[in-house]
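Q: Turn this into a model:
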Amino acid sequence: MTASVSMPTGGVQVGSYDTYEQAQAAVDYLSDQKFAVENVTIIGSDLRSVEKVTGRLTMGRAVAAGAAAGAWWGLFVGLLLGIFATDGGGWIGSVLLGLAVGLVFGAVFGGMGYAATQGRRDFVSTRTIVAGRYDVMCNPAHAEEARAHLARFSLRG
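A: From the prediction side, this is the model:
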């Protein structure tokens, strides 16, 4: 017999929930009841990719985002180099130089990256993987105890 995604080898379903937060709350309840949660697994089934478009991408936005990222890296490098400065002026100079160089390089590379796409992806988005349902699985030796706890959990609210 082979194991399926929803029923791993040695696992028994003790609960099924519509959201990850509900499954997480159920496992948290088991933990609060001193149940051995190392015997529990949360499995998401019916996976789908969701891409939320958050805005339009323009050359200006690409350059600004690159400049901001580059400025952070430049600040970090400037702070590291500033450690070796012998006086306060040298430290400030290292930090400011790192910030400026990082800002310029980030802006240049942000613009180059945008130009390289040649308009094929002129939007910004975030991507997530979500499941249609979340099953709480348990080692068969502890399944009945888990079911009893989760029955009390479902009666709470």
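
Q: CA atoms for contacts and neighbours, from now on please.
A: OK.

Q: Tell me who's in contact with residue 13.
A: Taking CA atoms under 8 Å, 6 or more residues apart in numbering, we find residue 13 in contact with 7, 135, 136, 137, 138, 143.

Q: mind running it again at 7 Å?
A: Listed by CA atoms under 7 Å, 6 or more residues apart in numbering, the contact partners of residue 13 are 135, 136, 137, 138.

Q: And for residue 145?
A: Residue 145 neighbours (CA under 7 Å, 6+ apart): none.

Q: Following up with a second sequence; could you model it the same way so I can compare the two?
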Amino acid sequence: MTKAFTRTQATTRLPTLPDGWPISSYDTYKEAQQAVDHLADNDFPVRGMTIVGIDPMLVERVDTHLTWQRVLVTGAASGAWLGLFVGLLLSLFTAGAGLLPIMMGLIFGVVFGVAMAAVRYASARGQRNFLSHSQLVARRYDLLSQPSTAERARHLLAKRALRDN
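A: Purely as a prediction, here's the structure:
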């Protein structure tokens, strides 16, 4: 393997600006994805096309309010699964143990899960009393194509837009 090949391989993994000509813009990622699917269905060479999210935002959507009851029940449930797994492993490798390792694993798992959840929640001191999930979204999504195929892509997408209206 030559140094030039290794250096090229390493640089392709670095973040780079997209290249190509803009051929269309969409309000949602799904619409941009459907446009690429439409081009692929019409034998367009989609390799090298890029969907670019413009004006990215991190959106955090709140799912629920956290209470001590919810924290402890969730901790008990996750601890039970971990304890059950450990108990099953122990029962597989302990001759003649029966259900004892499974029950012990389950009990210790619940206790451990409740304790860890309580410590985590108490250490937050009411700073974050909710559960949420985050998404990276963009205000719009531009579809880029290589210059040699941009006009054909625009034409195919324009035909699709006329057909859909």
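
Q: Just give me the closest of the contacts of residue 13 of structure 1 to residue 40 of structure 1.
A: residue 138 (4.5 Å; CA to CA).

Q: Residue 144 of structure 1 maps to what in structure 2?
A: Aligned by TM-score structural alignment, residue 144 of structure 1 pairs with residue 151 of structure 2.

Q: That match and residue 161 of structure 2, how far apart?
A: 15 Å (CA to CA, to the nearest Å).

Q: cool, and residue 103 of structure 2?
A: 62 Å.

Q: and if you look at residue 62 of structure 2?
A: For residue 62 of structure 2, the distance to residue 161 of structure 2 - CA to CA - is 36 Å.

Q: sorry, back to before: helix or strand for the match of residue 144 of structure 1, which one?
A: Secondary structure from DSSP states H and E places residue 151 of structure 2 in helix 150-164.

Q: Could you pull up the contacting residues of whatever residue of structure 1 lines up with residue 67 of structure 2?
A: Matched to structure 1 by TM-score structural alignment, residue 67 of structure 2 sits across from residue 58. For residue 58 of structure 1, the contact set (CA under 7 Å, 6+ apart) comprises residue 122.

Q: one step back: tell me which of residue 151 and residue 161 of structure 2 has more neighbours.
A: Shown here are residue 151 of structure 2 and residue 161; by other CA atoms under 10 Å, residue 151 has more neighbours (14 against 10).

Q: Let's verify the residue nearest to that one when sequence neighbours are not counted: helix, strand, or coil?
A: Nearest residue to residue 151 of structure 2 in three dimensions, chain neighbours excluded: residue 23, at 7.8 Å (CA to CA, 6 or more residues apart in numbering). Here residue 23 of structure 2 is strand, with the state taken from DSSP: H, G, I helix; E, B strand; the rest coil.

Q: corresponding residue for residue 23 of structure 2 in structure 1?
A: Aligned partner of residue 23 of structure 2 by TM-score structural alignment: residue 14.

Q: neighbours around its match, how many?
A: By the criterion of other CA under 10 Å, residue 14 of structure 1 has 22 neighbours.

Q: Buried residues of the helix or strand where residue 133 of structure 2 lies, list them for me.
A: Assessed by DSSP H and E, residue 133 of structure 2 sits inside strand 130-145. Of the residues in strand 130-145 of structure 2, 137, 138, 140, 141, 142, 143, 144, 145 count as buried by neighbour count, 16 or more other CA atoms under 10 Å.

Q: Pipe those residues into TSV and attach distance to residue 7 of structure 2 per row.
A: Converted to TSV, the buried residues of strand 130-145 of structure 2 look like this (distance: CA to CA, whole Å):
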residue	distance to residue 7 of structure 2
137	32
138	32
140	34
141	31
142	30
143	29
144	27
145	26
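
Q: what's the farthest-apart pair in those?
A: 137 and 145 (21.4 Å).

Q: in structure 2, which spans are helices?
A: 3-11, 29-41, 68-93, 100-124, 150-164 (DSSP state H).

Q: Quick check: which of those helices is nearest to residue 57 of structure 2?
A: Residue 57 of structure 2 lies closest to helix 29-41 among the helices of structure 2, at 13.4 Å (CA to CA).

Q: Tell me the helices and strands packed up against that closest one.
A: Applying 3 or more CA pairs under 7 Å, 6 or more residues apart in numbering; DSSP states H and E, one finds that helix 29-41 of structure 2 contacts strand 130-145.

Q: about what we covered before: indicate which one of the helices of structure 2 is closest to residue 55 of structure 2.
A: Nearest to residue 55 of structure 2 among the helices of structure 2 is helix 29-41; the distance by CA to CA comes to 12.9 Å.
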